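Chemist: After the sequence you'll find the predicted model.
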Amino acid sequence: MSDTVIRIAETTAEILALYNPIIGTINLIVREVRDIYKNAESNKEICLIMYNRVDSAEHAMNTLMRNIEGSEDEEIFENFRKKEYYLAFERFKNLLTNIKEYTNKVSKFDRYKQIINATEVKNKYQKLTKEYDVCIKDLQFTMIMSSEAARVKEAKKVDKAIENTEEALKKLDNTDQKLDMIAKNIDFLIKERSLDTQVKKIDPSELYEPPYKDTNFRKNVFKKIYKGEHDEHEVACKPIDSQNLGTQLTILKKLKSKYILQFYGLSYADTSEVMVSEWAEKGTLKELYHKHDIPWTRKIQIIRDICRGIVFLRRVNIFHHDLRCENVFLSLI
């Protein structure tokens, strides 16, 4: 039987020269899978399972290679001299490439939707994990071979992750449809240009003074109570000349997001034309910084909400062009 074994290397130097390129590629793939897991938007649990598997295999592989260097134990070298073992390493490298591609695809909502359905996601996961177990056995990485109980536990986590992602995608699909409609309306409005009549006109009688007047003014902006169709709102009234703002105001009326101040329409107050929009009780971000010591946890939330507002605008093909602390408004500290 030993006569049929094809030997491809003899000395330690030959072995290292032969295997190091493959090992370098495997180490790179593992780092890429780790980064994919860290930045995953969806199926975080599946990405973690895949990362744990490739990370464990990398650790076993690197430990094995360290044992070769400087060792005089012939048994350690024997497998590395065989062509079959080298080919098993090649298969392992190709498998990790497939795992990386799969993990990358399921980690992002837009890429996940390119996979036909949840069944395909699970089938691909099962195929990759079976191939992984075979490779681990062929390479004799026995210290990381998983038990049947561990595999069952992982499978349940995968099912739960797929279920959560499917639910999230349903919500995203509804949101995408709404955003696509907003974007189409805005594109149409920009092309048409004749927009002044499309801005809602609010009767001045629908605006009245709030009961407390101590914080009702902010530079040239003043607070009113707007009696809307369904309930009352605290609104900011800012004097403007709307003649040259038809396009911007009409577009602003189309934007519906909790991260964008809502624009209600145009009205008159004290003989001045005003734009009526949502009142931000705490003022601008710049004012807030001067008045309060903002904890880091709140700063992170503010940054997150600013980013969400920017993403919303970008999804409907709008660029802000003047993003600064004076233009970021807050209702809560």
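Modeler: Done, it's in. Numbers count the residues shown, from 1 in each chain.

Chemist: from here on, contacts and neighbour counts on C-alpha atoms
Modeler: Fine.

Chemist: and the residue nearest the centre of the chain, what element?
Modeler: When Cα atoms, centre = their mean is applied to the chain, the residue found nearest the centroid is Glu41 (4.2 Å). Assessed by DSSP states H and E, Glu41 sits outside every helix and strand.

Chemist: Looks like Ile182 contacts Leu252 (just checking).
Modeler: No - using Cα atoms under 8 Å, Ile182 makes no contact with Leu252, being 10.8 Å away.

Chemist: Could I get the contacting residues of Leu261?
Modeler: Neighbour list for Leu261: Ser277, Glu278, Trp279, Phe329 [criterion: Cα atoms under 8 Å, 6 or more residues apart in numbering].

Chemist: ok, 7 Å please
Modeler: Residues in contact with Leu261 (Cα atoms under 7 Å, 6 or more residues apart in numbering) are Ser277, Glu278.

Chemist: Pretty sure it sits in a strand.
Modeler: No - read with DSSP: H, G, I helix; E, B strand; the rest coil, Leu261 is coil and lies in no strand.

Chemist: need the helices for the protein, in chain order.
Modeler: 12-38, 44-68, 74-80, 83-106, 109-112, 118-138, 148-192, 246-254, 285-291, 296-315 (DSSP state H).

Chemist: Let me have those helices in JSON lines, adding distance to Leu266 and mean neighbour count as columns.
Modeler: Putting the helices of the chain into JSON lines (distance: least, Cα to Cα, whole Å; neighbours: other Cα atoms under 10 Å) gives the following:
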{"stretch": "helix 12-38", "distance to Leu266": "47", "mean neighbour count": "17"}
{"stretch": "helix 44-68", "distance to Leu266": "46", "mean neighbour count": "18"}
{"stretch": "helix 74-80", "distance to Leu266": "79", "mean neighbour count": "15"}
{"stretch": "helix 83-106", "distance to Leu266": "46", "mean neighbour count": "19"}
{"stretch": "helix 109-112", "distance to Leu266": "39", "mean neighbour count": "16"}
{"stretch": "helix 118-138", "distance to Leu266": "49", "mean neighbour count": "16"}
{"stretch": "helix 148-192", "distance to Leu266": "18", "mean neighbour count": "14"}
{"stretch": "helix 246-254", "distance to Leu266": "9", "mean neighbour count": "19"}
{"stretch": "helix 285-291", "distance to Leu266": "25", "mean neighbour count": "13"}
{"stretch": "helix 296-315", "distance to Leu266": "22", "mean neighbour count": "14"}
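
Chemist: Next up, a structure to set beside the first:
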Amino acid sequence: MERRSRKGDMDFVLRFAPPTREPFAERRLFPSRQINIHEEIIIHGGLYEIGESNESNEELLNQLKISNQLIGNIAVIGESSKHFDVLISDILDLIKNILELYETIQFNKKICDCLIDRIESTEMSIKSLKRHKEENVGYFLQQNIYYGYHKFIDLLERIRHFITDISQLHGLRKFKSVEKLKEHFRNITREFDDLVINLRLKVTYSKKDQGVRDDEAAEYDGAALTKFLENVDGGITTSNKKINPIFDEIIIKRSQISDSKKVKFQTKKITKLDTKNYDSNNTLNNNNNRGGNIHKMSYESKFVACKYYDSEQSPRFDNELAMLQLLNNSDNIIRFLGLSDLDEGQVLIFDWAEYGDLQSLYEKYTLDWPVKLNIALGICRGLSFLHGCQILHREIRCQNIMINERLEPKVANFNFGRPAKYSRYFVENITAVVHWLAPEKLRQGTKVKFSSKCDIFSFGMLLWEIAFDVIPYRDWSYTNIIDHVKAGKRESIDFGPNPSEVQKDFAKIIRAAWQDDPTLRPGLHELFNQLYDLTQKYPLKEFTPPTRKNVMTDLDKKPSSSNLDNNNNNNIIIDGDNDDPIPEVTDYKIDFLPMIQPILLIEEGIKLHKSGERKPAWECFQSHAKLGNHYAKYWKAHYLTEGYHIQKDIKQGTKFFKEAADEEVADSQLRYAFSLYHDQIIQDTDAFLQYLTLAAENGNATAQFNLGRMYYAGMVGLNRDKEKGLQYLKMAALKNQPRAIQFLNSVKIDRYI
């Protein structure tokens, strides 16, 4: 039903500045159009033959023969394929990027497998075409094939975005439901298969058989994701079982502090605790010392852990401390309460963990299996939250898990929030963590990046540690551990001659997590689901304090460091890899061959627009829009509504804005929303809010500002919700939206808190 809003002080902000982007960075979705190929041209002994004989093909054959006689076979081959060379290079580059993504997949692995299988198969076919140009000259002379390669580039970019979104926790927020995700998967595979047929690429899979695998993958991954979201809680999901939007905020803020030149938060953003709230009979002394630099005190009638803080640390470390407070949304990450000034110096304040770390707990107390299962489940939940924030722990072990008075685990001591002496991850003494370190890091060191799969391997070793109440490879030498793990061997899982059912089930989870091949290790959500099932099968009926062990055994002793081969060269540094440059393509100038009519890439069209060359830019956008590229449709709409180079046509422009908006182009969603706003009257309030919300959820800062202000003030029929409004406003301000920054300053709200 269409509703009209009243005139009023709306004062919406709409910035029409065209977005900038790197190649392959922010292109959105667009539908494909099938192309029909009627002729086939092949080469035999340097003579060009055409599959179907007709008048136009005979003419083409004659032109090819003449060209071959005039300039030679090699020149004809080069001229026929020159416009494809840059496209093939882009395609192979994109495929390489997509295959690299496979190493980072956390969710929906089977769905991603189905897409990767297709892509790898087409990669072989395209490389074969590139190698055998002389046998496929006619193939490279067909305009429809050329257009199809442009469409294939756009499709691969969408697949890359799709895999990125569905494989990471925060990216899954873009899909309203699991069913929508599965529908998107089916549509994109159908489009891929149709385009491969039209491009006549030889692939190694059967469309029918692959369709069966697609259905199985969608059902398996969909069920696993649904179960995880229904049960995980712990700050990962909201009350309605949706993924918490806090992940977006944390990721944006974290990306800002990753640049040491940018000082965004600093200590003024960190909560300062008033010293007058400390109990007077508590001081930092050795009687309350847990060991090392941790002390117990009472603050506002509850115990806290105090850790000396070097106020001379770098600004980046101060920023990371401020970020730590955002992680307080998780129930299974140790809470950082803030800074405080005491007589002995400045201290960091954390929640107190009554039982210390998990290693100390299992060494001193007897833990039954329901308790162990609940601890393992909580650790998995906390680690899932960290990974959702794109934070890797890097040192998962029981010593880095704190246990409170309710035996609830709190993940602690992860790399984020430690003093940052180096811009790259650095382990000064690998002997301290080698017992839990993933085999790919032991084998390849700096040649392989630390990934979420490395954390999952360490989590598997931690589960073994929980099961047997001892660190893995106790008293083994450093070199023996390295050789053992690199050989594909692991700790022994021996529960005796008659293991219980819970022990058998737990062992299966351990073995899955510590697989040698990182791609075989389950995602954390799958491990969570398995652990959750065990906690339901073997429930913790009621909380009771653990029983202290009466007799010290060898397992209770600290591991001996005398057998560890300490070596100053045992350091790990994680580096990124540089991409290889794309080779240049030689250009030929020959007028008498029937050649492809090339079109510019979208990136080139944008550059032309920025330099004021509107005519060639329009031709570029128009060509790609005809091929179904929705990002190009956005630009076409932009030109139509602004009258750039062509006659202004707002009606047609609005039509194209809507087409692109319906395919998730955030800028078009914003523009279409405001196309419904004329003379301070909204023509269709429901549609206006729908598309403005879509643009905001897809990261458009201007949409986030407008929607945030509407919620904050209760405008356009929205119920007033200051908290939700501020959330949108802060997100916009973090992206430097000027009106959002101005608004937050006017209401005295800090965008970084």
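Modeler: In hand now; what should we look at? Quick caveat: nothing in here was measured; it's all calculated off a predicted structure.

Chemist: returning to what we had before: so which of the helices of the first structure is nearest Glu273 of the first structure?
Modeler: helix 246-254 (13.4 Å; Cα to Cα).

Chemist: Show me what that closest one is packed against.
Modeler: Packing partners of helix 246-254 of the first structure (3 or more Cα pairs under 7 Å, 6 or more residues apart in numbering; DSSP states H and E): helix 148-192, strand 263-269.

Chemist: would you list these in a markdown table and tack on distance to Glu14 of the first structure?
Modeler: Listed next are those as a markdown table, based on distance: least, Cα to Cα, whole Å:
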| stretch | distance to Glu14 of the first structure |
| --- | --- |
| helix 148-192 | 38 |
| strand 263-269 | 72 |
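
Chemist: counterpart of Ile153 of the second structure in the first structure?
Modeler: When the first structure is aligned by TM-score structural alignment, the residue opposite Ile153 of the second structure is Lys93.

Chemist: Asp90 of the second structure too?
Modeler: Counting by TM-score structural alignment, Asp90 of the second structure lines up with Thr25 in the first structure.

Chemist: quick one: the strand or helix carrying Leu442 of the second structure aligns where in the first structure?
Modeler: Secondary structure from DSSP H and E places Leu442 of the second structure in helix 439-444. On the first structure, no counterpart of helix 439-444 of the second structure exists by TM-score structural alignment.

Chemist: Okay, buried residues for that helix please.
Modeler: By neighbour count on 16 or more other Cα atoms under 10 Å, the buried set for helix 439-444 of the second structure is Pro439, Glu440, Lys441, Leu442.

Chemist: Find me the equivalent region of the helix or strand encompassing Leu386 of the second structure in the first structure.
Modeler: Assigned by DSSP H and E, Leu386 of the second structure falls within helix 369-388. Per TM-score structural alignment, helix 369-388 of the second structure has no counterpart in the first structure.

Chemist: on contacts alone, who are the packing partners of that helix?
Modeler: Partner elements for helix 369-388 of the second structure (3+ Cα pairs under 7 Å, 6+ apart): strand 409-411, helix 524-537.

Chemist: Any chance of CSV for the ones you listed, columns distance to Ile126 of the second structure?
Modeler: Putting these into CSV (distance: least, Cα to Cα, whole Å) gives the following:
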stretch, distance to Ile126 of the second structure
strand 409-411, 47
helix 524-537, 36
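
Chemist: for those, which one sits closest to Ile166 of the second structure?
Modeler: Smallest distance to Ile166 of the second structure across these (Cα to Cα): 12.9 Å, for helix 524-537.

Chemist: And that closest one, what does it pack against?
Modeler: By 3+ Cα pairs under 7 Å, 6+ apart, helix 524-537 of the second structure packs against helix 207-231, helix 369-388.

Chemist: what separates the aligned residue in the second structure for the residue nearest to the centre of the first structure from Leu534 of the second structure, distance-wise?
Modeler: Glu41 of the first structure maps onto Gln106 in the second structure, with residues paired by TM-score structural alignment. Separation of Gln106 of the second structure from Leu534 of the second structure (Cα to Cα, to the nearest Å) stands at 22 Å.

Chemist: Check Leu442 of the second structure too.
Modeler: 32 Å.
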